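Colleague: this one's sequence-less:
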């Protein structure tokens, strides 16, 4: 399997491509990382160093890959945080180029906008970019519950309303939606869920809710789900494997007492997670 992953990169810690690439490689995926920023650390620290890359920079790298024949045999294009119209245009251009060479490739987009606790934390131009241009071009999106509501102008807060919001998102273009960080009043206390919906049905998985906020966990989730979905063709299997791996990664991170994901220490959890969580079909 080959994935073109266009995301940010940091030297210290694990977000963007610095979170997604290694787990994919441990699964045996041939990853071609293209960077949108090269920062010292993620911006949650309040201070960082390093350059932003322009959309033209991203295009140049992708064109170089194309000239080597590297866009043939691509299974997926993966993207995360998009900081500007320029980067968004370059990613959409990359998707079009990949699909010319690899017609069966999918575009998997993590539409990073914010979360329920802090709200939307991207510029208005990026909000419009994600909602109006990027999501309609995607085959798979992996929003959290807040982002799903923002994209669709709905308020998903129960299973029924979340499924309705997913239907609204799928009507925009993507055939498959993975909703992360699902919280609903009817779920047992101390749990959190993920919901996967495809044209074939809808499945939900529930895990314990660990008391930590880990930057980069969404990037790992999107990457693993994309890879498992492409390799198995089963949303239920992809959901089960992703939930188990991400839970073990977060569990190890919590036990370490460190702020950054213990991405390398948890490497066996990507290929052979011990945890098993039941996946329930809900539609």
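Modeller: Yep, it's here. Because the structure is a prediction, the values reported are computed rather than measured.
Colleague: hey, let's count contacts and neighbours off CA atoms from now on
Modeller: OK.
Colleague: can you map out the strands along the stretch 51-200 of the chain?
Modeller: For the stretch 51-200 of the chain, the strands defined by DSSP state E, counting those that start in this stretch cover 76-79, 106-109, 114-115, 119-120, 140-141, 176-182, 191-198.
Colleague: Dump those into a markdown table; add mean neighbour count and distance to residue 87 as well.
Modeller: Formatted as a markdown table, the strands of the stretch 51-200 of the chain follow (neighbours: other C-alpha atoms under 10 Å; distance: least, C-alpha to C-alpha, whole Å):
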| stretch | mean neighbour count | distance to residue 87 |
| --- | --- | --- |
| strand 76-79 | 28 | 10 |
| strand 106-109 | 27 | 13 |
| strand 114-115 | 17 | 18 |
| strand 119-120 | 14 | 19 |
| strand 140-141 | 28 | 18 |
| strand 176-182 | 23 | 23 |
| strand 191-198 | 21 | 27 |
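Colleague: Kindly reformat these as TSV containing distance to residue 38.
Modeller: Converted to TSV, the strands of the stretch 51-200 of the chain look like this (distance: least, C-alpha to C-alpha, whole Å):
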stretch	distance to residue 38
strand 76-79	15
strand 106-109	20
strand 114-115	21
strand 119-120	23
strand 140-141	24
strand 176-182	26
strand 191-198	30
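Colleague: max-length helix in the protein?
Modeller: Ordering each helix of the chain by length in residues (DSSP state H) puts helix 235-256 first.
Colleague: and it, what other elements does it pack with?
Modeller: In terms of contacts (3 or more C-alpha pairs under 8 Å, 6 or more residues apart in numbering; DSSP states H and E), helix 235-256 is packed against strand 191-198, strand 201-208, helix 217-232, helix 268-271, strand 279-281.
Colleague: structure B:
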């Protein structure tokens, strides 16, 4: 399987994993050591951290020193007990690496509305879409979709009790039906991701949904904002079809696949999509964007 990766793909994956390692270990490093190891990874104009509009409302660009200081503040606020990439995938053409990272954090500094440390432990996943300069392998931007810590939940949500994020065990991600056999599988999984994203656009042929989506498919809400039990927004092909049909009835939607990548080691893929949704009633326009992790079954259905 490894032989299907090119030298550039390996370079980008190595950079992404090194960046994740430094993010997790920054609190145990001196500032000099941290900046020395970050320097080969950071773009000459810094790294732009893109807004997810849930936890991070605005884009922020940080140079090497600012990035090191930011990581130091993160570790002062939270002891990183675990910070581990579980699955990573590269899209060489786009210069993009996606990583799903499992974390366990213990609060040890006052953050947001808190006046003192809580000592509470937060566990969850984040997905980081990292875009690199393909010629240098340096990081240009990062878009993170991350489950909230308990302190963020208490400060950012109007009703902290109306919050049920998805709980996905690491084993569910790595215990795939079969290891991917070859490059044709990668290509086909990319096509399935593209078809899945296209299904959300108005006018999409929903009769084709069973070709793309497994009968037992379910969608997990990483942020927990839908407040559904276990973070499952819908389950089963019929529910999925009904949710998409309802969206089409209410909105004129144009959904675009911005980027995607497929894991070389598992039947897993990542998606980054953007959409314009125009309400068919009052014609108000709502821009939407998201990144997600897609699990395939042995038939390469979502």
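Modeller: Perfect, I can see it now. Bear in mind that the values here come from a model prediction, so they are computed numbers and not experimental data.
Colleague: Next, the TM-score between them, please.
Modeller: Once superposed, the chains reach a TM-score of 0.28 (TM-score structural alignment, normalised by the length of structure 1), with 146 aligned residues with a C-alpha RMSD of 6.8 Å.
Colleague: what about the strands of the stretch 51-200 of structure 1, which gets the closest to residue 4 of structure 1?
Modeller: strand 76-79 (4.7 Å; C-alpha to C-alpha).
Colleague: what's in contact with that closest one?
Modeller: Contacts with strand 76-79 of structure 1, where a contact means C-alpha atoms under 8 Å, 6 or more residues apart in numbering, come from 2-7, 91, 95, 98, 105-110, 223, 226.
Colleague: In TSV: the helices and strands packed on helix 235-256 of structure 1, plus distance to residue 86 of structure 1.
Modeller: Converted to TSV, those look like this (distance: least, C-alpha to C-alpha, whole Å):
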stretch	distance to residue 86 of structure 1
strand 191-198	30
strand 201-208	35
helix 217-232	21
helix 268-271	33
strand 279-281	39
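Colleague: and the gap between residue 155 of structure 2 and residue 198 of structure 2?
Modeller: Using C-alpha to C-alpha, to the nearest Å, we find residue 155 of structure 2 at a distance of 36 Å from residue 198 of structure 2.
Colleague: Compare the helices and strands packed on helix 235-256 of structure 1 and give me the one nearest residue 245 of structure 1.
Modeller: Nearest of those to residue 245 of structure 1, taken as C-alpha to C-alpha: helix 268-271 at 5.1 Å.
Colleague: Mind giving me the packing neighbours of the closest one?
Modeller: With contacts defined as 3+ C-alpha pairs under 8 Å, 6+ apart, helix 268-271 of structure 1 has these neighbours: helix 17-26, helix 235-256.
Colleague: Switch these over to TSV; also include mean neighbour count and distance to residue 202 of structure 1.
Modeller: Shown next, in TSV, are those (neighbours: other C-alpha under 10 Å; distance: least, C-alpha to C-alpha, whole Å):
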stretch	mean neighbour count	distance to residue 202 of structure 1
helix 17-26	23	25
helix 235-256	21	8
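Colleague: got JSON lines for the ones you listed, with distance to residue 37 of structure 1 too?
Modeller: Shown next, in JSON lines, are these (distance: least, C-alpha to C-alpha, whole Å):
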{"stretch": "helix 17-26", "distance to residue 37 of structure 1": "10"}
{"stretch": "helix 235-256", "distance to residue 37 of structure 1": "25"}
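Colleague: circling back to that earlier point, out of the helices and strands packed on helix 235-256 of structure 1, nearest to residue 62 of structure 1?
Modeller: Among those, helix 217-232 sits nearest to residue 62 of structure 1 (C-alpha to C-alpha), with 19.3 Å.
Colleague: where exactly do the helices run in the stretch 201-302 of structure 2?
Modeller: With helices called from DSSP state H, counting those that start in this stretch, the stretch 201-302 of structure 2 shows them at 209-212, 237-250.
Colleague: Between the ones you listed, which one is closest to residue 106 of structure 2.
Modeller: Among the helices of the stretch 201-302 of structure 2, the nearest to residue 106 of structure 2 by C-alpha to C-alpha is helix 237-250 (36.4 Å).
Colleague: No further queries at this time; thank you.
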